[in-house]
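K.L.:
Output the structure for:
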Amino acid sequence: MNVIHKKPWAIAEREATPEAVFWNRRKFLAGVAGGSLGLGALAANPGRALAEEDPSAGLYPVQRNETFVLDRDLTQESVASTYNNFYEFGTHKEISRAAQALPIRPWTVQIDGFVDNPQTIDIDTLLAKMPLEERLYRFRCVEAWSMAVPWSGFALAE
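P.N.:
A predicted model of the protein is given here:
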C-alpha cells in the first residue's frame, strides 16, 4: 500500500493559481499571438544593482501592487537568490556564484512578427518606458520545490 505523506506547506493544485487567472489564460495567449510583447517576465535585482554598472538601478525599488498577496512568509533572500537552474553553468542547484558571469548587457529585445511596429530595443530603454511594479508571487516547480518571492517588472500585457 502506497501511503502519501503531504508536507505541511503543500497546497492543493487548485490553490496554486487563482481560478480567474486560470480561466483567462486563453485571453492572455490570444494577446501574445495578436502582437503583444512576446517577452517573459522581466525582473531586476535591485539589491545588487549599482548605478554605475546598471543604468536601470535608479528605477528600483518600485511600488508594490497590493492586489498580489501571499498566504505564507517570503522565502529567505539567501535561498531565493542562490537556488537556480542556470544550466549554462552546471546541472546542480548551487551555481549562483558561477551564474554571476552571465552578461546581461548589452541586452536587446527584438519585437517582430505579427506586430504593427517591429523594433529592437535595449533593456534599459524598455524598462524606463514600462510601468514597473512589485508583485508577491508563489512559484512552484515540477521538481517539488516552491518559493514565495517579490518580483519587480512589468505586466506582459503592457
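
K.L.:
make it CA atoms for all contacts and neighbour counts henceforth
P.N.:
Will do.

K.L.:
Report whether the expected contact of R138 with W151 is present.
P.N.:
No: checked against Cα atoms under 8 Å, the pair R138 and W151 is beyond contact range at 9.8 Å.

K.L.:
Tell me where the chain has strands.
P.N.:
108-111, 119-122, 133-140, 146-153 (DSSP state E).

K.L.:
For the first one, buried residues please.
P.N.:
Of the residues in strand 108-111, those with enough neighbours to count as buried (16 or more other Cα atoms under 10 Å) are I111.

K.L.:
Report all helices and strands that that strand contacts.
P.N.:
strand 119-122 (3 or more Cα pairs under 8 Å, 6 or more residues apart in numbering; DSSP states H and E).

K.L.:
Show me what the strand it packs on is in contact with.
P.N.:
P106, W107, T108, V109, Q110, I111, D112 (Cα atoms under 8 Å, 6 or more residues apart in numbering).

K.L.:
tell me the contacts of the nearest residue to the last one once chain neighbours are set aside?
P.N.:
With sequence-adjacent residues excluded and distances taken as Cα to Cα, 6 or more residues apart in numbering, D112 is closest to P118, at 4.5 Å. Applying Cα under 8 Å, 6+ apart to P118 gives the contacts Q110, I111, D112.

K.L.:
do you know how far the second one is from P131?
P.N.:
It refers to I111. Computed as Cα to Cα, to the nearest Å, the I111 to P131 distance reads 18 Å.

K.L.:
which ones are touching L59?
P.N.:
A128.

K.L.:
just I95 next, same as before
P.N.:
T82, Y83, N84, F86, F89.

K.L.:
Would you mark the buried spots in stretch 106-123?
P.N.:
Those buried within stretch 106-123 under the rule 16+ other Cα under 10 Å are I111, I123.

K.L.:
Distance across that stretch, terminal residue to terminal residue?
P.N.:
Stretch 106-123: ends 8 Å apart by Cα to Cα.

K.L.:
I'd like the structure of this one too, to check against the first:
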Amino acid sequence: MAYRWKPDLTRADVTSEALFLNRRQMITALGAGAIMGALGTRTFAQGTDLTPNTYEEITSYNNYYEFGTGKDDPARYADALTTSPWSVKIDGLVDNPGVFSIGDILAKMTIEERIYRFRCVEAWSMVVPWNGFEFADLLSMVGVQSSAKYVAFETALRPDEMPGVAYRVLDWPYVEGLRLDEAMHPLTILATGIYGKPIPNQNGAPLRLVVPWKYGFKSIKSIVRITLTDSEPATSWNKAGPNEYGFYSNVNPEVDHPRWSQATERAIGGGFFAKRQPTLMFNGYDEVASLYDGMDLAKNF
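P.N.:
So this is what the prediction gives:
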C-alpha cells in the first residue's frame, strides 16, 4: 500500500534482529514459498512516540476472561490454548468468503510487516509495540460488498482449554464489532506479534484486533470468525451491561463509567501508587475524530 500513517522513519525503524528472527520462524512454520511473497522487507514504526512498556509488563497484566478475571490469570492459564493450526472464517457480505489459515491470509495479501507503537487504555494504560498489518488489507482481499456497513468478530470458544468460560461472566463466545469505516481506518490493525516475537496466548494469539482509540475490550483476541453485515452486531460487553458499555466504546474522558470516573488513567509500569494522568480524547489519536463528525459521543458512547 502506498499509504503511510507517519512517514517519519529513522534508523531505529529498520527491522530489528528479533523481528528478523521472528520472520524466519514464520517462514519455517508456514512455508517459505507462501510467506516470502507476502511479507515485505521493511518494517514501519507507526503510532505514538511514547516509550513502550516492557515485554514482561505487556504479557503479564492482561484482561482475557476466557482464562479468568484476574490480571495474571491469562499468563497462568493461556498456555493451554492450541494456536496452531488456526483458521479464520470470513463470511457475510464479501465477494470471496471462506475459511483461511493464518498462512493463507499472509500468502494471499501483498503486505509489509510493520511495528505499531499503540497505547491501549482501560482504567490503566500501556504502550505496546505490535507487529501486524492493516485490517483493511484483509478486507480488500475478500472484497467488501457495497451493502456492508459493519464488521462482526468472534473469539474461539474452547471449554477444554479455556477454564474461564466455565463461569458465566459473559455470554460466550466473546463477540465484538466495528462500523465499516472504523474497520477500514489505517490505525485498525490485526496483530500477529509483540516486540518482534509471535504474539503470546495471553495477548490474543495467533491473531487479534487492535483498535487503539477505543477501550481495550474492543480489541478482540484469538479471532476465529469475521462477518461483514448490514446491521450493527451484538457485542459481549454491551450485552452484559448496555448502560455501561456502548457499541462505540471510544475513549472519551468526558463520559464516566456509571461506577467510576474515566477522566484519568494509571500507566502500567509506574507502580500502583504512581500519579494518575489525564485520559485523552480518542486515547490521543485525534486522526480518527472525523469518523464521528456530527455524532453525540455522550449518547453514542
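
K.L.:
Fetch the TM-score of the aligned pair.
P.N.:
The TM-score (TM-score structural alignment, normalised by the length of the first structure) is 0.56; 112 aligned residues with a Cα RMSD of 3.4 Å.

K.L.:
ok, back up a step: trace the residue nearest to D112 of the first structure over to the second structure, please.
P.N.:
Structural correspondence for P118 of the first structure with respect to the second structure (TM-score structural alignment): P97.

K.L.:
same question, D73 of the first structure
P.N.:
In the second structure, D73 of the first structure lands on T51 (TM-score structural alignment).

K.L.:
In the first structure, what residue corresponds to G193 of the second structure?
P.N.:
Checking TM-score structural alignment: G193 of the second structure goes with nothing.

K.L.:
I'd like to know which elements the helix or strand encompassing G193 of the second structure is packed against.
P.N.:
Take DSSP states H and E as the rule and G193 of the second structure turns out to sit in strand 189-194. Contacts defined by 3+ Cα pairs under 8 Å, 6+ apart place strand 189-194 of the second structure against strand 124-134, helix 135-142, strand 208-210.

K.L.:
what's the closest non-adjacent residue to E134 of the second structure?
P.N.:
I189 (4.3 Å).

K.L.:
show me the contacts for the one you found.
P.N.:
Counting by Cα under 8 Å, 6+ apart, I189 of the second structure touches G132, F133, E134, F135, A136, L209, V210, V211.

K.L.:
The third one: neighbouring residues, count only.
P.N.:
What it means is E134 of the second structure. By the criterion of other Cα atoms under 10 Å, E134 of the second structure has 23 neighbours.

K.L.:
gap between it and D72 of the second structure?
P.N.:
29 Å.

K.L.:
likewise the fourth one?
P.N.:
Computed with Cα to Cα, the distance linking F135 of the second structure and D72 of the second structure is 29 Å.

K.L.:
more neighbours, those two?
P.N.:
Each of F135 of the second structure and D72 had its neighbours counted (other Cα under 10 Å), and the higher figure belongs to F135 (20 against 17).

K.L.:
nearest spatial neighbour of the more buried one, skipping sequence neighbours?
P.N.:
Per Cα to Cα, 6+ apart, closest to F135 of the second structure is I189, 4.8 Å.

K.L.:
For G47 of the first structure, state which of the contacts of I95 of the first structure is nearest.
P.N.:
Of all the contacts of I95 of the first structure, the one sitting nearest G47 of the first structure is T82; the distance, using Cα to Cα, is 13.5 Å.

K.L.:
and the residue mapped onto the closest one from the second structure, how many neighbours?
P.N.:
Alignment note (TM-score structural alignment): T82 of the first structure maps to S60 of the second structure. S60 of the second structure has 16 neighbouring residues, counting by other Cα under 10 Å.

K.L.:
same deal with the one 3 residues further on?
P.N.:
Other residues near N63 of the second structure number 20, with proximity taken as other Cα under 10 Å.

K.L.:
what sits against it?
P.N.:
Going by Cα under 8 Å, 6+ apart, N63 of the second structure touches T69, G70, K71, P74.

K.L.:
Distance-wise, check the equivalent of G153 of the first structure over in the second structure relative to L19 of the second structure.
P.N.:
Counting by TM-score structural alignment, G153 of the first structure lines up with G132 in the second structure. G132 of the second structure sits 11 Å away from L19 of the second structure, going by Cα to Cα.

K.L.:
Over to E112 of the second structure?
P.N.:
For E112 of the second structure relative to L19 of the second structure (Cα to Cα), the value is 13 Å.
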